[in-house]
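Peer 1: the following block contains a protein sequence and its predicted model.
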Amino acid sequence: MKLVFLHSSDTHGFLMPTDYQVSGDYTAPIGLSRVSSVVKSERKKYGADKVVVTDAGDCLQGSPLASYAHSTGDMTDLDTFTQAYNKINYDARCLGNHDFNFGQDYLAYYVDNNKASIINDNIFDAETDVPAFGKEFQIIEKSGVKIGFLGITTQYIPHWESEDHIKGLAFKSAYDQIKKYAKILRPQVDILAVIYHGGFESDPQTGEATEPHRGENEGYKILTEIPEVDVFLTGHQHRRLNDVVNNTAIVQPGYRGEAVAKVEVELDDQTKKIVSMSTSLIDTKDYEPDPEIVDLVSDLDKRTQTWLYQPIATLDEPAPIENAMKGRLEGAPFINLLQQMQLWFTNADVSATAVMSEKAKGFDKKVTLRDVILNYPYANQLCRVKLTGKELKEIIEHSVSFLKEDETGKITFLDRWIKPKPQLYHFDVFYPVKYEADISKPVGERITELTLNGEEIDDSKTYHLAVNNYRAMGGGFYPEYSMDKIEFTLDKDYVQMFTEYLTSGEVKVDQTKNYRFY
């Protein structure tokens, strides 16, 4: 007997086959509408009673369509958004960290109107210690086989999310909770599946650490220390991953609906025990968008496209970034403009930012909402952080630790920040400090020049740094950031800030380059 698991994750509100880079282009190899066609095809192939469909969250935020649906303040638009996911007929789901970006009321509506069971084993009401959303487990039956689901979300959300979005919630370790519930649920079922909005802190095959083990991703520990788990359906890292390790099938389907992960489980007809398992990834680009979802979303999508055309400002001169990689290494007018804006809102001494999109092109003279969202797609907020000069230098040293000199002498990034998942949104650059780094020197000793307004940074002096809340609350494994150093957080997102700043009448794009790596 064969059962098939199909798994999506990190679709980030990309419902239609478009990335919204070019208006009218609906040929992108992504989107929930393509995911739906894959699921329908597989159900037809095997029979609905032999196919299990799951999702690991990060659905509410990420695409321009998701931003627009939230911006209208009309729950009818959120309902359309939610119904699109309901069209997939998922058997079970969990939440992702970005599903908290628009607050608990927005999330609660989505959860309450979701037809699939939301499984939640580690986000609890802080007072009552019961799951704040969904249920702790789900048992379903397919072709006489009992399948148990546990669902968990990365416990690291409090390090990124604004306090009002997670007020009253307690986040527990994914590993601790799965260890607890697996022992309870496994004896009751033939297959135990874990849906995890989280990934692997170490290579699943070799055990080699791929990031600091701070609790954001606990997949390797779950994989190697909780043998009760048969099928491990992961997300969060945007990786394309499929394997069978330690008698556990592990998958992760990339992001934006680029793929559907597939696990085929062979069971003994009589005993219902697992005989073998195999995994694969189905690329959605090979499937036409599902007309049901396209029809459902078309009006919302059209209004999104109109919304994106809205001009918000006209600059005296453009603020381009030639390409993301070159901008990180050499600087660019757009990066400077973003830093200037952060300083304008916070009155800080120094600003820090990363290039947030690999497709960032910066701004022409005419700036639209589309330009802002495509260059800065995250729902971050801006903070001001209080640091000593010594702490600021250590933060900058951490950033330049991302860099290496290749065999040709060219400065580039260490492989671990590019593979298995590109993470260059963690690489911050700083402004208006002038700094240089000698990449041939040991990590932690690379900064050879660091001045602000012509004066060297003083280790004992206090400085104020403008940086987004994701970084200020610990995202990216930087040293020295902590909650107690945050002086304030602005109640504005980056679309609001760009709109306000670019229409302030005070904008002159700084074209100079203030840092150098050699």
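Peer 2: Thanks, I have it. Every value quoted in this text rests on a predicted model; they were computed, and no experiment measured them. Numbers count the residues shown, from 1 in each chain.
Peer 1: make it CA atoms for all contacts and neighbour counts henceforth
Peer 2: OK.
Peer 1: hmm, who's touching the longest helix along the chain?
Peer 2: When the chain is parsed with DSSP state H, its longest helix is helix 291-308. The contact list for helix 291-308 (C-alpha atoms under 8 Å, 6 or more residues apart in numbering) reads 15-16, 20, 23, 32-33, 36, 64-65, 68-69, 77, 80-81, 84, 87, 368-370.
Peer 1: what's the helix or strand following that helix in contact with?
Peer 2: Sequence-wise, the next helix or strand downstream of helix 291-308 (DSSP states H and E) is strand 311-314. Surrounding strand 311-314, the residues in contact under the criterion C-alpha under 8 Å, 6+ apart are Lys365, Lys366, Val367, Thr368, Leu369, Thr499, Leu502, Thr503.
Peer 1: ok, and here's another one to check against it:
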Amino acid sequence: MDKQLTIYFTSDLHSYIYPTDYRSPGERDLGLFKCANRFHKDGSTLVIDGGDLLQGSPLGAYCHDTIGSAAQFGEMMNCCGYDYVTLGNHDFNFGMPYLESYLDALDGCCVCENVRRPDGTSRFPARVRVLENGLRVGLVGIVTDYVNVWERPEHLAGIAVTDPMEAARQALEALRGKTDLTVCVYHGGFERDLASDRVLSATRENIAYRICQELDFDILLTGHQHMSVPGQMVQGTFVVQPLDKGQEFLRVTAVRRNGRWDFSSRTVPAGGSCPDRWLAEFAGMERGAQNWLNQVVGHLPAPMTTDTPVAMAARGNALADLFNTVQLAASGAQISVTSLPNDPAGLPQTVRRQDVLNAYPYANTLTILRITGAVLRQAMERSAEYFTREPDGSLRVSDEFLKPKVEHYNYDYYAGVHYVFDCARPRGSRVVELNVDGRPVADTDTFTACLSSYRASGTGGYECYVGCPVLGEIGTEMSDLLLDFFRVHPEHLPLKPGTFRVL
């Protein structure tokens, strides 16, 4: 007799629950409720999330900053019938007590094998679920160990995030003979392009391809990269990944026929109507969030508008100037480095809290480094790789920053320094002018530089920062520093625009 398992899988919801993007009026086809309304559970169904639930939207900021507990996110997941979740790197952004408030309220089970107690045992070990049809499903969760690179140590108090590969290997071995099917839920992505097999990254941040090569899980549910990966076989393992913010989910089906497994999946876009009972149950939280988000924090003489990514990168923009100005004011550093999200949000003339959180959606804190002129030049050369020229001479974004994942956020803007990129020159030699205080920068010069803790870790191709002396850490999140800056300058922002050209 055939046996079947159906999995509904979301990942990287980033606290987008309601059908709103917190930017435009009206209902949008995104968010948890617009996905979960299409889940159909029975005794052979599992609903699973791949992590990064607690941070990312203005609702997430309101829940942390005002309520101080993530329990309601657990209750939302309960409404939607989640059986298992793993943890994403951003779930650690607010520390373990906040994370535990979510997990304590969750009816489902957390599996995250490589989150370890001080005695070395797993805090969230693998599980075996026996379905009504008798099918034994082994579930192992793991999270990228780049959590250790990005996260503040105090947010990881009482735990250690270990090598996910080794943790998954050990857990899979322990499940031998106890399961009919194994599922790995990995908050991490692919280090190789699945179409061309081209190596995308040599770091350990994403190791999904290696997991398929070295381990024999039947199904690998991935996340973290925010890219849509339809179901396919990779080295004998069936893999998928959904887009972020609840834009879509995966319906994965495994059927046992004649002694072998057949796998299939369907990528389902968010849509339909949200059940009234869900909206009503959390209406108080949503109203509180909207009131909090609508608070006016300042005024601008003119809106800070956005443009195409290549135009903003080549000509500069007021948003990047604002971020760098705030970083310089907070740090006292000579140089500031910042980036914009993939989908930047401008600021209107009347600025509300919601606008600031949309403009800077990350939970980044700041790091002050001592860097040499050589390091600064290396970093700028990496930024200059963002550009390439068409045969007609027009600028466009390099494919390296677009495929397989869009990474506009890995282009950096610099303040406190004058520079010129010549994109007609070979990569690695495009910085043709580099001056500080009107003087050419020598490789042996030293400067203080303020940048996000994410960038200071070397992520995004900026390994040149690794090993630079750390002069200080600013533990206040950048979004809060922006709000404080508006409070001090409610009518006029003393921006320090970047001075650069792209040829």
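Peer 2: It's in. Being a predicted model, the structure only gives us computed values, none of them experimental.
Peer 1: now tabulate the contacts of strand 311-314 of structure 1 in JSON lines and tack on secondary structure.
Peer 2: As requested, the contacts of strand 311-314 of structure 1 are exported to JSON lines (DSSP: H, G, I helix; E, B strand; the rest coil):
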{"residue": "Lys365", "secondary structure": "coil"}
{"residue": "Lys366", "secondary structure": "strand"}
{"residue": "Val367", "secondary structure": "strand"}
{"residue": "Thr368", "secondary structure": "strand"}
{"residue": "Leu369", "secondary structure": "helix"}
{"residue": "Thr499", "secondary structure": "helix"}
{"residue": "Leu502", "secondary structure": "helix"}
{"residue": "Thr503", "secondary structure": "coil"}
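Peer 1: how about the strands in the stretch 201-350 of structure 1?
Peer 2: 231-234, 240-245, 248-253, 259-267, 274-283, 311-314, 319-320, 350-353 (DSSP state E, counting those that start in this stretch).
Peer 1: got those as JSON lines, with distance to Asp125 of structure 1 columns?
Peer 2: Converted to JSON lines, these look like this (distance: least, C-alpha to C-alpha, whole Å):
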{"stretch": "strand 231-234", "distance to Asp125 of structure 1": "24"}
{"stretch": "strand 240-245", "distance to Asp125 of structure 1": "33"}
{"stretch": "strand 248-253", "distance to Asp125 of structure 1": "29"}
{"stretch": "strand 259-267", "distance to Asp125 of structure 1": "32"}
{"stretch": "strand 274-283", "distance to Asp125 of structure 1": "36"}
{"stretch": "strand 311-314", "distance to Asp125 of structure 1": "41"}
{"stretch": "strand 319-320", "distance to Asp125 of structure 1": "46"}
{"stretch": "strand 350-353", "distance to Asp125 of structure 1": "34"}
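Peer 1: dump those strands to a markdown table, plus distance to Ile139 of structure 1 and mean neighbour count.
Peer 2: Below are those laid out as a markdown table (distance: least, C-alpha to C-alpha, whole Å; neighbours: other C-alpha atoms under 10 Å):
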| stretch | distance to Ile139 of structure 1 | mean neighbour count |
| --- | --- | --- |
| strand 231-234 | 14 | 27 |
| strand 240-245 | 23 | 18 |
| strand 248-253 | 19 | 27 |
| strand 259-267 | 17 | 23 |
| strand 274-283 | 17 | 17 |
| strand 311-314 | 50 | 17 |
| strand 319-320 | 53 | 22 |
| strand 350-353 | 45 | 24 |
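Peer 1: of all those strands, which one comes closest to Lys326 of structure 1?
Peer 2: For Lys326 of structure 1, the closest of the strands of the stretch 201-350 of structure 1 is strand 319-320, at 11.7 Å, according to C-alpha to C-alpha.
Peer 1: from the contact counts, what lies against that closest one?
Peer 2: Contacts defined by 3 or more C-alpha pairs under 8 Å, 6 or more residues apart in numbering; DSSP states H and E place strand 319-320 of structure 1 against helix 333-346, strand 362-363.
Peer 1: turn these into a markdown table, including mean neighbour count and distance to Ile282 of structure 1.
Peer 2: As requested, those are arranged in a markdown table below (neighbours: other C-alpha atoms under 10 Å; distance: least, C-alpha to C-alpha, whole Å):
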| stretch | mean neighbour count | distance to Ile282 of structure 1 |
| --- | --- | --- |
| helix 333-346 | 22 | 37 |
| strand 362-363 | 22 | 34 |
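Peer 1: quick one: these as CSV, columns for distance to Val244 of structure 1 too.
Peer 2: As requested, these are exported to CSV (distance: least, C-alpha to C-alpha, whole Å):
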stretch, distance to Val244 of structure 1
helix 333-346, 43
strand 362-363, 42
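Peer 1: looking at those, spot the one closest to Leu465 of structure 1.
Peer 2: It is, among those and with distance given as C-alpha to C-alpha, helix 333-346, at 8.4 Å.
Peer 1: in structure 2, what range does that closest one match?
Peer 2: Matched against structure 2 by TM-score structural alignment, helix 333-346 of structure 1 falls on residues 318-331.
Peer 1: map Leu395 of structure 2 onto structure 1.
Peer 2: Aligned by TM-score structural alignment, Leu395 of structure 2 pairs with Ile411 of structure 1.
Peer 1: which ones are touching the nearest residue to that match once chain neighbours are set aside?
Peer 2: Spatially, and ignoring its direct neighbours in sequence, Ile411 of structure 1 is nearest to Glu405 (4.6 Å; C-alpha to C-alpha, 6 or more residues apart in numbering). Neighbour list for Glu405 of structure 1: Ile411, Thr412, Ile439, Ser440 [criterion: C-alpha under 8 Å, 6+ apart].
Peer 1: now do the strands in the stretch 351-500 of structure 2.
Peer 2: 366-372, 387-389, 395-397, 413-415, 418-421, 431-436, 439-440, 446-452, 470-474, 499-502.
Peer 1: what range in structure 1 does the last one sit on?
Peer 2: To tie it back to what came earlier, the one meant is strand 499-502 of structure 2. The aligned range for strand 499-502 of structure 2 is 514-517, by TM-score structural alignment.
Peer 1: skipping its backbone neighbours, what lies nearest Ala314 of structure 2 in space?
Peer 2: Val502 (5.6 Å).
Peer 1: how many neighbours does the aligned partner of Ala280 of structure 2 in structure 1 have?
Peer 2: Using TM-score structural alignment, the equivalent of Ala280 of structure 2 in structure 1 is Asp295. Neighbour count for Asp295 of structure 1, taken as other C-alpha atoms under 10 Å: 11.
Peer 1: near the counterpart of Gly120 of structure 2 in structure 1, how many other residues are there?
Peer 2: Alignment note: Gly120 of structure 2 maps to Asp129 in structure 1; criterion TM-score structural alignment. Look at Asp129 of structure 1: counted by other C-alpha under 10 Å, it has 12 neighbours.
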